[in-house]
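Novice: With the input below, show me the fold.
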Amino acid sequence: MRLSQSTLALGTLFLPGAAAWGSLGHITVAYIASNFVKDSTTTYFQGILQNNTEHYLAGVATWADSIRYTKWGRFSKNFHFIDAKDTPPDYCGVDFERDCKEDGCVVSSIQNYTSQLLDAELFPWRRSQAAKFVIHFVGDIHQPLHVENVAMGGNGIHVKWESSELNLHHVWDSSIAEKMLGGIHRKPYVAGYAWAANLTEQIKTGKYESVSQSWADGISLDNPINTAMGWANESNAVVCTHVFPEGPKAIVGQELAGDYYEKAAPVIEIQVAKAGYRLATWLDLIADKLSEAVVDEL
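Specialist: Purely as a prediction, here's the structure:
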C-alpha cells in the first residue's frame, strides 16, 4: 500500500493532545477497518460521514477525544472507558452492572450509538455523530487501561520513559506504539496509514492469518452489550498479564522503555489489529442490516 498525496497531507492536520490509544492508535484502527469492510459498507459510511476518500474512517477516528473536554461534549467524558473494580494481578475481570457508571461507559456507549446508527429515522447528522463515536469507542475498548479502575486507568501512576516522567496510561496510549514505529515525529496519519498496511497484510497472509478469523467470534448486533463485554474482558486480562504483572505498586517510578516495553509491544500490536478487524466486522453488520431494512420496505 502506497501513501497517497492526500494521506501525506493529512499528516499536517492538527490533532487533539489528549487521545486514548493516542491519535496514532485510533487512526491505525480506522485504516485497518477501512481495508476490511465490504464495498457497500464503504459506500454507506462515506455517505454518512460526507467523505468519499480512503480516509473517511481515519479522518474522524479522534473526533470523540477532541470534543470530550468541550462544554458541549462534556457529557461524553465517561463513555471512553469502563472501570473494572478488580485486583490485578490476582484477579482481573469486568462486570457490567458493577463497573459501568450510571451515566454510561464504553460498553453501553457502543450499544447506544450503534442503535442510533441503525435508526434510519434519525437525522443524518445524528447518525454521522453516532458513527464517529462507534469508530472511536471500538478502539478505546481494546486499550487495556480503558477497562481498568486502578489509579484511574493508570493515570495516577507515574513511571519513567527514557528521559521523561509520564503516567502509565500515556505509556500504553502512545509511548509504546510510537517507539515500535521508531517515533512518529508528529505525523500520526502517515505513520498510522503505514502501520495499518502492515497489520492488514499480517492479518490476511501473515502471522495473524490463522487466528484472525476467531476475532469475530461472538460478534452480534442482537446483543451489543455481550459483544462489547467480551472485548472488554479480553482487554482487561492484559492488565494482569502485562500491565501490572507484579502489581500496581511495583511499577511506580520504574523505567518502562526496556524489558517492560519488549513484553508490552506485541500485545499492543495485536490489540490494535483486533480492534481494526472487529470494527470492520461491526460496521459491515450495521450496513448490511440497514440495507436489509431498505429492501424490506420495497
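Novice: C-alpha only now, for contacts and for neighbours.
Specialist: Fine.
Novice: where along the stretch 1-150 of the chain do the helices fall?
Specialist: In order along the chain, the stretch 1-150 of the chain carries the following helices (DSSP state H, counting those that start in this stretch): 5-10, 22-36, 39-48, 63-67, 96-99, 106-117, 124-140.
Novice: Same list (those helices) but as TSV, adding distance to residue 166 and mean neighbour count.
Specialist: As requested, these are arranged in TSV below (distance: least, CA to CA, whole Å; neighbours: other CA atoms under 10 Å):
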stretch	distance to residue 166	mean neighbour count
helix 5-10	27	14
helix 22-36	14	28
helix 39-48	37	17
helix 63-67	20	20
helix 96-99	26	14
helix 106-117	25	22
helix 124-140	20	23
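Novice: For residue 235, find the nearest of these.
Specialist: Comparison of the helices of the stretch 1-150 of the chain against residue 235 by CA to CA identifies helix 124-140 as nearest, at 10.0 Å.
Novice: which residue sits closest to residue 79, ignoring its sequence neighbours?
Specialist: In space, not counting the residues next to it along the chain, residue 79 is nearest to residue 105; the distance is 4.2 Å by CA to CA, 6 or more residues apart in numbering.
Novice: To check against the first, give me the structure of this:
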Amino acid sequence: MSKRLFFLVVTLLFGTFTAGTQAWDHPAHMTTAAIAFIEIEKANPELADALELVFMKHPDTSPFWVAAGDTRGRERSRRMFIEGARWADDTKGTIHDRPTWHTARWPIMTDDAPPEAKAAAEGREGRPAGQAIEALVMNYAMLSSAETNNSERASALTWLLHLVGDIHQPLHVSDQYSKAFPAGNGAGTLEYVMDPVNGIPMPLHLLWDSNIYRSTELDDIDKVAINLVKKFPRDKYPELIGLEGPGDFERWARESYQVAVDFAYGYGLETVMDPDKDLDSDKAVKKMVAYILYGKPAVDDAPAVPAEYWEKLQTTAQRRITLAGYRIAALVLAAADQINAERSFTGIALDTLD
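Specialist: From the prediction side, this is the model:
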C-alpha cells in the first residue's frame, strides 16, 4: 500500500469507527452538556424542565430512556440532555451516523511540507475539510424554527450539543502536513505518544480527546462540571460575547485552530508514526480496529509527553470544554426564545385574519 493510500485508509477508519474520537471523548462531551444545563437551569428553569419532552420525540429514543433510568422531572431532563451530547458518537455506524459532520480541519504546514500538499491546501481556498460548520448552521436553524417537527428538532438538538463540543477541540479542526505526513496526519490520529495516565501508546488526537477525563459515571461528570464552572467562570472569557449569527460557528472553530497552531505540536513534543505504513488495507483495518475495540496500539513504544506540554494540555482542554458548555447554553436559550417569538407572531397574524 502506498503511503498516501495508507493515510487515507487510516483517516477513513478513524472517521468511520470513531467519529467521536475526532472530537472530545464521551466524558468531555457529557461535561459540556452538564455545564450547559447548569446555565440553562439558572436562566430559564421552565425550559430546563421541558427539555425532556424534546428528547422523547427523538428518532432514536432508547439511549435517552436508558440514561434517564427511573428519574422524573428536571433530573430526567438533565440526564437526557447530557446523554444528548454523546449520542452522535454512540450512533456511529447506524443510519443516523454523519461521519463528515464531526470535523472542520484547516491545514497546518510545516517548513518541510511537500509542494503538492501546499498546493492542495491552497486549492481549498480557506475552506476546511469536513462539514462540522455547515452542519451546525443547519441544525441550529432547525432547532430554532417553530416550523420544525418534533423529531427533527430533537435530532437537531443532539447534533448541536455534540458538534459545538467538537469544534472546541483544537486537533479536531486541524491537520498537520509535513514531509512525514504529505497527506496530513489524520488530525493527529497517525502520531503516537505515551499516554501519561495509563502508560501505553496513544494517538495524539485521542490524548486531546481524553485528557484526564476517562469516566462516564454521572457522579464524576457532575463533579467535573461543577469544578470547571468554579475554575473558569464566564467573566474569564473575553471571547464569550453575544451570539451574532451563523458566522459564530466558524469563529469558534478558528479559535480552536489557533490553539492547534500555537501549541498542539510545540513544547518539545515528540511523536512516532505507525512503522507499518506499507501494510495492505485489510491489515491496516485490523490494526485500527484492534486499537479502537481492545486498546491495542499500533506501536509498542512512543515518546513520553513533556510535563510542560501535559500540564498545558489539561488546562487548555478544561478551558475549551467549559467555554463549549457556556456556548451550548446560549444557543439553546436563544433557540427557545426564537421559537416563542415565531409562535407569538404566528398567533398575532392568525388573529388578524379572523
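Novice: What residues of stretch 244-259 of the first structure count as buried?
Specialist: Neighbour counts using 16 or more other CA atoms under 10 Å place 244, 245, 247, 248, 251, 253, 255, 256, 257 of stretch 244-259 of the first structure among the buried residues.
Novice: typo on my end, stretch 226-234 of the second structure
Specialist: Of the residues in stretch 226-234 of the second structure, those with enough neighbours to count as buried (16+ other CA under 10 Å) are 228, 229.
Novice: sorry, back to before: how about the residue nearest to residue 79 of the first structure, what's its match in the second structure?
Specialist: In the second structure, the residue paired with residue 105 of the first structure according to TM-score structural alignment is residue 131.
Novice: before we move on, back to that, format the helices of the stretch 1-150 of the first structure as CSV; extra columns: distance to residue 216 of the first structure.
Specialist: Compiled in CSV, these are given as follows (distance: least, CA to CA, whole Å):
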stretch, distance to residue 216 of the first structure
helix 5-10, 29
helix 22-36, 12
helix 39-48, 17
helix 63-67, 24
helix 96-99, 21
helix 106-117, 16
helix 124-140, 13
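Novice: rewinding a little: so which of the buried residues of stretch 244-259 of the first structure comes closest to residue 118 of the first structure?
Specialist: residue 244 (38.6 Å).
Novice: pretty sure that closest one is in contact with residue 90, am I right?
Specialist: No: taking CA atoms under 8 Å as the contact criterion, residue 244 of the first structure and residue 90 are not neighbours in contact, 9.9 Å apart.
Novice: Show me the common contact partners of these two, please.
Specialist: Applying CA atoms under 8 Å, 6 or more residues apart in numbering, one finds that no residue jointly contacts residue 244 of the first structure and residue 90.
Novice: Which part of the first structure matches the helix or strand harbouring residue 230 of the second structure?
Specialist: Secondary-structure assignment from DSSP states H and E places residue 230 of the second structure in helix 218-231. Following TM-score structural alignment, the partner segment of helix 218-231 of the second structure in the first structure covers residues 189-202.
Novice: And stretch 148-159 of the second structure, by the same measure?
Specialist: By TM-score structural alignment, stretch 148-159 of the second structure lines up with residues 122-133 in the first structure.
Novice: Who are the packing partners of the helix holding residue 230 of the second structure?
Specialist: Contact here means 3 or more CA pairs under 8 Å, 6 or more residues apart in numbering; DSSP states H and E; on that basis helix 218-231 of the second structure packs against helix 26-43, helix 307-353.
Novice: which one of those helices lies closest to residue 151 of the second structure?
Specialist: Across those, closest to residue 151 of the second structure is helix 307-353 (CA to CA), at 15.5 Å.
Novice: coming back round to it: so which bits of the next helix or strand after the helix holding residue 230 of the second structure are buried?
Specialist: Next helix or strand after helix 218-231 of the second structure toward the C-terminus (DSSP H and E): helix 247-259. Of all the residues in helix 247-259 of the second structure, those buried under the rule 16+ other CA under 10 Å are 248, 249, 250, 252, 253, 254, 255, 256, 257, 259.
Novice: Out of the residues you listed, which is nearest to residue 66 of the second structure?
Specialist: Taking the buried residues of helix 247-259 of the second structure together and measuring to residue 66 of the second structure by CA to CA, the closest member is residue 249, at 31.1 Å.
Novice: What is the equivalent residue in the first structure for that closest one?
Specialist: Taking TM-score structural alignment as the alignment basis, one finds that residue 249 of the second structure is matched in the first structure by residue 228.
Novice: likewise residue 322 of the second structure?
Specialist: Using TM-score structural alignment, the equivalent of residue 322 of the second structure in the first structure is residue 273.
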